Structure formats: structure tokens, C-alpha cells
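Asks: Next one to model:
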Amino acid sequence: MPRFPSSHSRRTQPSCSPTLGHPALVRPPRKRLCAPERYTRLVSGMDHMICAELRDCERSFLGCMTSREAEREFAFRWEAALQRFVDAAEAGSLLDDTLQVCVSIVGRINIVASKLSHSETAMAQTTQCLVMDARRQLQHVTHQSESAGADATLRHSPLQPNDLLAPYRRWFLDHFAFPYLTAADK
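Replies: Here you go, the predicted structure:
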């Protein structure tokens, strides 16, 4: 006798009848429950709009670091976007997922802005210290050069124009027996 049934034999199919199913298993309805579609579309539209606006603000925040004018434009856009976000959240027209995404975007922008502010403050302080050190150093060098310049003018008298060429003249005379042109050289 064969161990496995023939491939042509009939197999029983599971029943899809509700009476044969287990009574503890409640099947979900095939259709959506009657929910106000207009409200759902309004909420999802508001979610999409607020989320997209805050993401766009985040992109423009990172892009506005190059100019002061772009920073001012971003500040106005950001303030308006935050006000719309707060109004929508207080009205209850945002889903929990959208609230979490928007709060994380606001948090990221806040972190970057505060780090930039701290960096700018530190750079300004460092620059100010370096400028003050450079001024002190220049005053010290200027004071030393003035005192050294007065001593140098007393020690060295200005050289005569002929004295400047004296070493070269001596070398020329030492290396050439008769340095002046003769009639044969002309």
C-alpha cells in the first residue's frame, strides 16, 4: 500500500462557513465601519500639509546658513509654520504619528540652532582674545623697535654711495690685472 496519497486524489478544503469556525474567533468585517470620510480626509490632509511644511522648513534651515538675508526669511517662515503646527495640534486635527514627527523636527532644528549659537559665541570670544593678544604683541614689538632704532642710528652712520660697492671693487681689482680697456680692446 502506498505511503502517500495519489496526486489525483481529492483533498478536503477548509470550510469558510462561519458556523464551522470557532466562536471565540471574531472575524473583522469585510467593509470599513462607517466613519466620516470627510473628517478623515481633512485630518490626513492637515497631517500631510503640516508635516510637509515642517520638513521643508528643516531643509531650508540647513540651507540658510550661508547668508543673513536667508536667515531672516527662514525666521519668518519658521515662526508662521510653528504657529500653524501649534494651532493644528491644539485643535486636535493631527494624528499622534504626525505629532511625533513634527516634535522631532522641531527638536532637531532647536539642537542645531543652539549648537550654532554656542559655536558663534565661542568663535567671537576667541577672535576677540586673539585680536587683543595681537595688539599687545604689536605694541611690544613697536616699542622694542623704537628703542632699538634710536640706538642703531647712533651707532651706524649712513654709508657713502662709493662705500657700498667697495667689496665688489676690491674683488674686481684683485682678479683682473689691468681692469681698464686698452686700445686693443676697443
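
Asks: Going by C-alpha atoms from here, please, whenever you check contacts or count neighbours.
Replies: Fine.

Asks: any idea which element L99 lies in?
Replies: helix 96-155 (DSSP states H and E).

Asks: Could you list every helix and strand in contact with that helix?
Replies: Here helix 96-155 touches helix 37-63, going by 3 or more CA pairs under 8 Å, 6 or more residues apart in numbering; DSSP states H and E.

Asks: Which elements pack onto the helix it packs on?
Replies: With contacts defined as 3+ CA pairs under 8 Å, 6+ apart, the packing partners of helix 37-63 are helix 68-91, helix 96-155.

Asks: Name the residues of that helix that are buried.
Replies: Going by neighbour count (16 or more other CA atoms under 10 Å), the buried part of helix 37-63 is 43-44, 46-47, 50-51, 53-55, 57-58, 60-61.

Asks: between those residues, which is nearest G107?
Replies: Of all the buried residues of helix 37-63, E58 has the smallest distance to G107: 10.5 Å, by CA to CA.

Asks: you'd agree the closest one is up against I105?
Replies: Yes: with contact defined as CA atoms under 8 Å, E58 counts as touching I105 (7.0 Å).

Asks: mind checking how far T142 is from D97?
Replies: From T142 across to D97, the span is 67 Å (CA to CA, to the nearest Å).

Asks: again with E146
Replies: 73 Å.

Asks: burial count for I109?
Replies: Neighbour count of I109, defined by other CA atoms under 10 Å: 17.

Asks: and it, what does it touch?
Replies: E58, F61 (CA atoms under 8 Å, 6 or more residues apart in numbering).

Asks: structure for this one too, so we can compare:
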Amino acid sequence: MLACYSPTILRPRLTAVVLQFWWMRRAGDITGLCVADVQLPADGRTCYRVPDHKTAARDRLIARTLPPAHDGAYDVPRQLLARLLADLRSAGASAGTRLFTSCAARAASGVITGWLREGLFRLDVTAPVGTIYSSHSLKKGGATAANAAGVPRDAIAELTNTTDRTLAESYISTLVVPSCYDRCFYGRLFPA
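Replies: Model prediction:
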């Protein structure tokens, strides 16, 4: 919710952080997004295109779709994205305009990490001793939250474009206790 009520300069940054978590993608996938890569149909779905893998060129994008939220509640991640797209379009952005930053892919992790830490600072959240939060926490955190909510592993693997084995070995922490927030983001992936 911090992103919803943040100043104009901060809102897109926090939206990028939320999208990386929600879509379970690498930082470079998010920072490379252009206006044309995202569609928000009236039926509540969120459609987007991201690189096939971390070394894929921008001309090799794969399409992903997240269904609408089931309960009709305020869909915070989608609304943040809708607001960003509306702001960009009203400012005259073209289809090729980047959503968040023009940074190079190699700098994306550092950029998103800075934005994440800025948001956590505003919330007065600090990492436990010996722990750091980084952009890598967002992809792994999203996959872990989806798993904790009970989303089938094959659905998580499809969104992350990884194998079930890679998810288990690198991205999902099975020791996490489920929370209501897991379903806020990922309840849409259950059958209606």
C-alpha cells in the first residue's frame, strides 16, 4: 500500500519492486519493460511479455498472463501498474518507452535493490542481523509466497520460466509460514 500513497517520484520505483515480486522475475526483466510489453484487459487479467531467460535478447519475449483477482477486492499490484501506464500515456509515452528506468540490464539488480531498500526504510523495516534484502529476494520471495499460498509448483514454474527442480533448489523456501498476504498476490492462481 506504500506505493499507492507515495510521492510521484517514488511510486514507479515501488511499483517495479512489487512487479518483480508478483511476477517472480529477474530485476532486468522488470527494468527492461516497455509500455508495449504490458496489457491490462477490461476482464481484470494482467498480460505481459518478458525475456525467455536472463541472456535472451529483447526480441525473444515470452507472454505471460495472470488471471484477475478472485474475490473482487482491490487488486493492488494491478492497480499500481494501471496507474503507471495511465501516467506514462498521459505524458505522451510511445509503445517503446521504458516503464521504470533506462538502466542497462547489468545494473538492474543494483537499481531494484536500492528501490527495495528505500521502500523498506520508509516502512521502518530492517533485515535481521546477517541478512540483506536485494532484488534476488524479490524473485525468490515471490516464488516462496506462491508456494506457501498453495499454488501448484507447475504454475509457479511456468510464471518463473524455470523447472520444478530449479524452483525447489534455488527459489522456494519450504520453511515459510503462509500468511494472508500470500493469497493477496497469488490467490488468483487457484481455480475459481
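
Asks: Got a TM-score for the pair?
Replies: After superposition, the two chains reach a TM-score of 0.21 (TM-score structural alignment, normalised by the length of structure 1), with 64 aligned residues with a CA RMSD of 5.5 Å.

Asks: now the angle from the helix holding L99 of structure 1 to helix 68-91?
Replies: If you take axes from the mean of the first three to the mean of the last three CA atoms, to 10 degrees, helix 96-155 of structure 1 sits at 150 degrees to helix 68-91.

Asks: what residues does the next helix or strand after helix 96-155 of structure 1 touch?
Replies: Next along the chain after helix 96-155 of structure 1, taking DSSP H and E as the criterion, comes helix 161-164. For helix 161-164 of structure 1, there are no external contacting residues (CA under 8 Å, 6+ apart).

Asks: C-terminal to helix 161-164 of structure 1, which secondary structure element comes first?
Replies: Per DSSP H and E, the first helix or strand lying C-terminal to helix 161-164 of structure 1 is helix 166-175.

Asks: Would you mind measuring from D174 of structure 1 to R38 of structure 1?
Replies: Shown here: D174 of structure 1 relative to R38 of structure 1, a distance of 111 Å by CA to CA.

Asks: And A148 of structure 1, by the same measure?
Replies: Using CA to CA, A148 of structure 1 is found at 90 Å from R38 of structure 1.

Asks: for H48 of structure 1, same thing?
Replies: If you go by CA to CA, the gap between H48 of structure 1 and R38 of structure 1 works out to 15 Å.

Asks: Repeat that for A81 of structure 1.
Replies: Using CA to CA, one gets 24 Å for the distance from A81 of structure 1 to R38 of structure 1.

Asks: so W22 of structure 2 touches P77, yeah?
Replies: Yes: counting by CA under 8 Å, W22 of structure 2 does reach P77; the two are 7.5 Å apart.

Asks: on that earlier part again, give me whichever of the helices and strands packed on helix 37-63 of structure 1 is most buried.
Replies: Across these, averaging neighbours per residue (mean count of other CA atoms under 10 Å) puts helix 68-91 on top, at a mean of 14.

Asks: now it and helix 37-63, what's the angle there?
Replies: Using the same axes, to 10 degrees: helix 68-91 of structure 1 against helix 37-63 is 150 degrees.

Asks: now for helix 68-91 of structure 1, which elements pack on it?
Replies: By 3+ CA pairs under 8 Å, 6+ apart, helix 68-91 of structure 1 packs against helix 37-63.

Asks: Next, count neighbours for the closest residue to L61 of structure 2 other than its chain neighbours.
Replies: Nearest residue to L61 of structure 2 in three dimensions, chain neighbours excluded: P51, at 4.4 Å (CA to CA, 6 or more residues apart in numbering). Neighbourhood size, P51 of structure 2 [other CA under 10 Å]: 22.

Asks: How about T166 of structure 2?
Replies: Using other CA under 10 Å, T166 of structure 2 has 12 neighbouring residues.

Asks: What residues does it make contact with?
Replies: So T166 of structure 2 contacts nothing (CA under 8 Å, 6+ apart).

Asks: Double-check that it belongs to a helix.
Replies: Yes: using DSSP: H, G, I helix; E, B strand; the rest coil, the assignment for T166 of structure 2 is a helix.

Asks: From S135 of structure 2, how far out is it?
Replies: Relative to S135 of structure 2, T166 of structure 2 is positioned 18 Å away (CA to CA).

Asks: which other helices and strands contact the helix or strand that A146 of structure 2 is a member of?
Replies: Element membership of A146 of structure 2, judged by DSSP H and E, is helix 135-149. Where contact means 3+ CA pairs under 8 Å, 6+ apart, helix 135-149 of structure 2 is packed against helix 11-23, helix 108-122, helix 153-160, helix 180-186.

Asks: looking at these, which is buried most?
Replies: Of these, the one with the most neighbours on average (mean count of other CA under 10 Å) is helix 11-23, at a mean of 24.
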